[in-house]
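Colleague: Predicted model, plus sequence, below.
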Amino acid sequence: MRLPRPAAVLMSLALLVSCGMAVAATDTLNAVQKRLLNSAASAFAQGDYRPAANALPELENTYMGPWVGYWSLQPRLKSVTQDQYQRYAKHYPSGVAHHLLRQQWLAELAQRKDWSDFTRVLQAGSIPDLISLRCDAARDPLLSTSMVVAPFFLWSGAAANDHACNAMARVYLEQGQITPPELWLRLQQMYEASAFDAALRFAPFLPAAQSGQLAPTVTAPAAWISQQIQHYGSNKWPTGQTHLLVLALLRLAATHPAQAAQFVRTLGVLSSADKSLVLYNSAYHATLSFRSESGHWYAQAYAADPQFRPRPQLLAWMVRTALRDGNWSMVEQATQQMDAVQRQQRQWQFWSAVALLHRGHTQAAHTLLAALESPWTYYGQLAMATLNKPLTLKPGDPPAPTEARATPGNNAPERTAITLYHLGLYFDALTEWDQFLKGLNGTAEIKAAAQVAFQHEAWLLGIHASSLIRGGEDWQQGYVLPYAQKINAAATQTGLRRAFLAGLIRQESGFAFGIQSDVGAQGLMQVMPATAQWLQTHVAAAANADLHSVSGNLTLGSHYLSLQQQHFGGSELLAAAAYNAGPGAPQRWLNRWTPPPGPWAGPIFTANIPFQQTRHYVQSVLTNTVVYAAILDQKPQAIWPQWRLGEVMGQTQ
């Protein structure tokens, strides 16, 4: 689930009108203060700082004071002064709101190139975790170089399009502290990430013979390569031209992978590592569109240089391609190339076990699968299914609890998070809540925190707390079902399984009925206004449904989900994919590649969903569904049927 953040929170700061020495915060709010708080929060969500500024004198010494001060500052980042920030920091020297404000203020100071104030703010606290701010610190001329890591190490660890880190790199390139080989390596990383515009800004730092040729490797790579072959032949090029050749081939791999692979076969100037690099990238881009050649190119990439270690993303898709092809040897080959951290991820452990199973190593496979078994994770459930074990509630486990009434909380951060939640500032509530949870000790305290959240009907916060319990052993807390009667009614009306509907809502919104995504999706089922309008026009039962009410949102969302499930032959898996990515996406993927019938069709199709967000979404919804089915039906659940693809391309599975 993407957690929405009001537009004003993304980038801004404002004038703090009232401040003073920090005093003990009051732990209750009177009626006037509550009204002022609601007005300030509502305005802040719309980017307006003024109600918070007006309310601050009344609220600054309450437990919500740091946040009201933040709301009065944040929406006008461009006009704030260092003195105004310092007064806020003096009054509220710690806490989540100050942490957020400090990060945003540092970013603004770096943008202004106000290194004097940047240095002062940075040295007043810990070095920020954000790599962008660490890059800003690295280019601060007033800071000692001993305060930062080696510039290339920092640069190479950042996203290819990170503006701050690229700006830092240009400073160090001018000083000669990033070497030419390091620049070529970073450009290669940028081309692999398709960050071509960012890469072109580094052309002036290349040797003169190559500087003017960088742009053609992006705009017309095939033509540039052909011209160079005419000039130099196929076997011996100057070193700088060879570097450019690798970049041009990486660019070509992203758009015309077959052409890139063909050049690799004919160009003797490439080293075995360069050939492997280009072929891995060709295979990767080809497999995202389900091209049948991708498995062949992966095999060629490995054969070109078995010692070459491609980046983790390429190996991940090598496994997924091998699953599509039923090439279990390649699954093992790809996982063996992974580094220790990637190899230990549950998904690759699982597929390694399946590869062992298909290759006749039953005992080794069962040992791996047994270690992965879990009712709480997607691959844990798949491991249980592979071992022919149903998901069964432990004896004596009661069903999920009903909604409870609120009871007072005594912990200030806990109370602050719950207050933010009910003000509709879900991102800030989760940030405050997560910081509070980090200070707890052990399962008992986390369970108690979750229970307080549920008592206050802060369902998303309680679910998040429960997810941190090692092993996820608390069914009641982790899988609450608020709005149970309305969910049951919507499921009955549309023919959906209530466990499926509940599982999807848990992933979409965490049962936070007022949540809104950054693209405008609304409510429990995150329905887009345009979708709601279409349903109100075309589905009689949804004609009068109110997008912004609990019942209306459920009516609209459940009808849309039901339409997707009907379209995809009853498959909950494909319905979930369509609900997240749009109905055209799974149909397009199926048209390009249809899995053969059998129990593995669903999991292998899911593993090959090209969009990471949709892939994880489907896995989470299906996992939630099985757990809710076990709770609601109070009987063991067979796991394989949850992942069937239904009637696909004329085949029933």
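Modeller: Cool, got the structure.
Colleague: alpha carbons only for contacts and neighbour counts from here, please
Modeller: Fine.
Colleague: give me every residue that touches Asn580.
Modeller: Counting by Cα atoms under 8 Å, 6 or more residues apart in numbering, Asn580 touches Thr614, Tyr617.
Colleague: how distant is the strand or helix carrying Ala371 from the center of its chain?
Modeller: Using DSSP states H and E, Ala371 falls within helix 362-372. Averaging C-alpha positions (Cα atoms, centre = their mean, to the nearest Å) puts helix 362-372 30 Å from its chain's average.
Colleague: need the contact list for Ile469.
Modeller: Ile469 sits next to Thr443, Ile446, Lys447 when contact means Cα under 8 Å, 6+ apart.
Colleague: make it 10 Å
Modeller: Ile469 sits next to Gly442, Thr443, Ala444, Glu445, Ile446, Lys447, Gly478 when contact means Cα atoms under 10 Å, 6 or more residues apart in numbering.
Colleague: Top of those residues by number of neighbours, please.
Modeller: Within the contacts of Ile469, Gly478 tops the neighbour count with 23 neighbours, counted by other Cα atoms under 10 Å.
Colleague: residue contacts, it?
Modeller: Going by Cα under 10 Å, 6+ apart, Gly478 touches 376, 400, 447, 450, 459, 462-469, 472, 627.
Colleague: Would you mind measuring from it to Gly472?
Modeller: Separation of Gly478 from Gly472 (Cα to Cα, to the nearest Å): 7 Å.
Colleague: Are there residues contacting both of those two? Which ones?
Modeller: Shared contacts of Gly478 and Gly472 (Cα under 10 Å, 6+ apart): Trp376, Ser466.
Colleague: re the thing from before, which neighbouring elements make contact with the very next helix or strand once past the helix holding Ala371?
Modeller: Remark: after helix 362-372, the chain's next helix or strand is helix 378-386, criterion DSSP H and E. Here helix 378-386 touches helix 346-358, helix 362-372, helix 601-607, helix 612-633, going by 3 or more Cα pairs under 10 Å, 6 or more residues apart in numbering; DSSP states H and E.
Colleague: mind checking which of the ones you listed is nearest Val539?
Modeller: Closest to Val539 of the helices and strands packed on helix 378-386, according to Cα to Cα: helix 612-633, at 25.0 Å.
Colleague: quick revisit: just give me the closest of the contacts of Gly478 to Leu391.
Modeller: For those, the nearest to Leu391 is Val627 (7.8 Å; Cα to Cα).
Colleague: ok, now which ones touch the closest one?
Modeller: By Cα under 10 Å, 6+ apart, the contact set of Val627 is 375-377, 381, 391-393, 475, 478-479, 499-500, 503, 633, 636-637, 639.
Colleague: Comparison target below:
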Amino acid sequence: MSVKNSLTGLGLSVLMVAGLSMAQPAYAAKSPKSFINDDDRFMALRDAAFHDDPEAAEQHAAALRNYDIPSYVDYYRLRPRLYKASNTEIREFINKYEGSAIADRMRNDWLLLLGKRGEWDLFDQQYPQFVVADDNQLRCYALLSKAVRQQKVANEARNLLTAPRDYGEGCHALVAFLADNGQFSQNDLWSQVRMAGENSALSLAQRLAKLMDVSEKRVAEAIEKPSALLKKEPDSGRAAHELFIIALGRLAKNDPEQAASILSRFSAKFSDSERALAWAQIALQSALKLEPDALGYWVRAEGAPLTNEAYQWRVRTALREGDWKLVKNTINAMPASLKNDPAWIYWLGRALKAEGRQEEARTLFNSIAEQMHFYGQLALEENGQKIGAPLASRPVTAEEIAPMEKNPNLQRALKFYAMNLRMEGTREWNWELRKMNERQHLAAAELARQNNLLDRMVNTSDRTKGELDFSQRYPTPFNESMYKTTQSLGLDMAWVYGLIRQESRFIMNAKSHVGASGLMQIMPATARYVAKKIGLGNFVPEQVNDIDTNIALGTNYLNMVLTDLGGSQALASAAYNAGPGRPRAWRSKLTRPVEGAIFAETIPFAETRGYVKNVLSNATYYAALFEKKPQSLKTRLGTVVPKGMSASDAELP
């Protein structure tokens, strides 16, 4: 969901919430409770399992012997005592429900235990059978198992260990083993510590540094109190220099200019490679703050090994400053896994086109132009075409939908959705989709439509590549209310639908972890402010979930930020997600007019960056459907100009 905000005038301040668990009431497992029916008791069983209360879970499960989803009763009975359960008991559960989503979930849980215990024979037997295979810790444990058997895995580990916040115990154990056994050098370990520092992962940085006998106190000073460490020149020795470099990056989060000044003062104390590393630390933070000086810092960082995040921000800095040569060189230097992302394929094509290498650029654009996303649309336009709604496939028939209505896994998913258990419902729904061809995907999407699960309809239909139904992918519920409201405001209805598709996927009662509600995900303070502005008398917070009220409040607010930001849909979409103050600040850092696509690409918040791209991509398809003619995403993105300059003054190459 969006990074939503409390409203003061048209300025929003971000409400950062660390996690759902902080907002949960204390669990009272022993308190007496009456149950209306078995579904009610199942919810209590689930709650006991998630709060690691095996006694309560056993009590509830015993009373659910005839429940119509026995696999989940058994799972939630076993889950809170998994650490004490025998491998035989866990295996019996998996064998009993083999081939089901919940058996795969249990295998995931079991593999984590096996990895932690170092039971590698059993781990290696079970890991290939883990179907979803989406757990980064298990990937680390799988490499650790190979390393324990004296296989060389250092290169695979380097490619995997790029996102410290996802490490967990398994990835730390992998790093520690590789360091102990000579597969990871000090360069590898310090690279990991620097990444942890970049991600504010203090505890991880301390654990990693401890592998090199560097004290927790010294690491904490570099990450939490960089100014104190940087007051004097660095001591001699590898650890002192590395911690000084990390401290420079941490200081640069708030003041890159000061960090650059300190590095320049003590430059002679470092080797050429250390200096490049230090400039890369400063350049990344300067780039995230959209400072024009970042380009110069990146130049000084030439030759430094970069993290995936740093590679991407080096390109974004170059885009913002119009340095196409640096765009090309940086993308070409990226690891293959990153370079092959559609974003960097597109921007490399643009860099080649800027050099006059038209055929090479066209080849890159052609490779992604049929993909239905932001970069595919932009690539299509680079090849001189516009964006339209493709010809619809033959509509699914009642005969094709009938097996979906009888499918036990889909029916189980529908039951979970009816109980508002979206995690379980989505697990079951997606598990069944794995077995389906594209016609069956469209039929399942239609089943979702019939059950008013528009988010499932959209997500299911989105999976197809040859069989396409845009009425499923881009639905228009509440069309009459939406048309009336947008017409009265002079607001682009395609854009509003594009925003709703991204905000809530048309879940009517959607509520984010920060309290945003309904189709248009409106925060309570925003709702009160807009209600007052538009003269909605006697407004009470509960009204925000009324469809017509939610649409009225959301569209009026969207219109306010659009007006405030000069009519730019790119800026206004960013404002709806992150608050109007932020896009104004991002625009204020511009040194020249930029394409809307470049502005979107260089938004510092990852969530907002993806949000703006998706909203405007959605809106372009909706417009093609509404107007029944091809559209231009580039036109919709427009040009973003520095404050004080009008769009008519902007002259882009």
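Modeller: Happy to help now that I have it. Note that this is a predicted model, so its numbers are computed, not measured.
Colleague: TM-score, when you put one on top of the other?
Modeller: For this chain pair, the superposition-based TM-score is 0.78 by TM-score structural alignment, normalised by the length of structure 1; 610 aligned residues with a Cα RMSD of 4.6 Å.
Colleague: still on that earlier bit, ok, which of the helices and strands packed on helix 378-386 of structure 1 comes nearest Ala97 of structure 1?
Modeller: That would be, of those and by Cα to Cα, helix 612-633, which comes in at 28.4 Å.
Colleague: Quick one: list the elements packing against whichever helix or strand comes after that closest one.
Modeller: Where DSSP H and E defines the elements, the next helix or strand beyond helix 612-633 of structure 1 is strand 647-648. Using 3+ Cα pairs under 10 Å, 6+ apart, the elements in contact with strand 647-648 of structure 1 are helix 550-567, helix 584-592.
Colleague: quick one: what's aligned to Asn136 of structure 2 in structure 1?
Modeller: Under the alignment (TM-score structural alignment), Asn136 of structure 2 maps onto Ile131 of structure 1.
Colleague: Okay, its match and Arg139 of structure 1: tell me how far apart.
Modeller: Ile131 of structure 1 is 13 Å from Arg139 of structure 1, by Cα to Cα.
Colleague: Common neighbours of these two, please.
Modeller: With Cα under 10 Å, 6+ apart, Ile131 of structure 1 and Arg139 have common neighbours Ala164, Cys165.
Colleague: With neighbour numbers in mind, choose between these two.
Modeller: Per other Cα under 10 Å, whichever of Ile131 of structure 1 and Arg139 has more neighbours is Arg139, with 24 against 18.
Colleague: one step back: out of the helices and strands packed on helix 378-386 of structure 1, which is closest to Pro93 of structure 1?
Modeller: Ranking these by proximity to Pro93 of structure 1 (Cα to Cα) places helix 612-633 first, at 36.8 Å.
Colleague: buried ones in the closest one?
Modeller: Residues of helix 612-633 of structure 1 classed as buried: 614-631 (neighbour count, 16 or more other Cα atoms under 10 Å).
Colleague: just stretch 248-258 of structure 2 next, same as before
Modeller: Leu248, Gly249, Arg250, Leu251, Ala252, Lys253, Asp255, Pro256, Glu257.
Colleague: How about stretch 55-64 of structure 2?
Modeller: Ala56, Ala57, Glu58, His60, Ala61, Leu64.
Colleague: what's the answer for stretch 530-543 of structure 1, then?
Modeller: Within stretch 530-543 of structure 1, the residues that count as buried by 16+ other Cα under 10 Å are Ala532, Leu535, Gln536, Ala542, Ala543.
Colleague: Stretch 555-574 of structure 1 now?
Modeller: Applying 16+ other Cα under 10 Å to stretch 555-574 of structure 1 flags 555-574 as buried.
Colleague: just stretch 89-109 of structure 1 next, same as before
Modeller: Going by neighbour count (16+ other Cα under 10 Å), the buried part of stretch 89-109 of structure 1 is 89, 91-92, 96-99, 101-109.
Colleague: distance between it and the chain's centre?
Modeller: On Cα atoms, centre = their mean, the centre of stretch 89-109 of structure 1 falls 25 Å from that of its chain.
Colleague: Go through stretch 484-491 of structure 2 and flag the buried ones.
Modeller: In stretch 484-491 of structure 2, counting by 16+ other Cα under 10 Å, buried: Thr485, Thr486, Leu491.
Colleague: Translate the last one into the numbering of structure 1.
Modeller: Superposed on structure 1 with TM-score structural alignment, Leu491 of structure 2 falls opposite Leu496.
Colleague: now Arg412 of structure 2
Modeller: Checking TM-score structural alignment: Arg412 of structure 2 goes with Thr416.
Colleague: That match touches Tyr426, doesn't it?
Modeller: No. Between Thr416 of structure 1 and Tyr426 there is no contact under Cα atoms under 10 Å: 11.8 Å.
Colleague: The two: which has the busier surroundings?
Modeller: Comparing Thr416 of structure 1 with Tyr426 by other Cα under 10 Å, the one with more neighbours is Tyr426, at 26 against 22.
Colleague: Distance check, that one against Gln104 of structure 1.
Modeller: Look at Tyr426 of structure 1 and Gln104 of structure 1: by Cα to Cα, they are 19 Å apart.
Colleague: With Ala543 of structure 1 instead?
Modeller: Remark: distance between Ala543 of structure 1 and Gln104 of structure 1 (Cα to Cα) = 44 Å.
Colleague: which residues touch Ala254 of structure 1?
Modeller: Tyr191, Glu192, Ala193, Ser194, Ala260, Val278, Asn281, Ser282, Ala283, Tyr284, His285, Ala286.
Colleague: Mind telling me what element it is part of?
Modeller: Secondary structure from DSSP H and E places Ala254 of structure 1 in helix 239-255.
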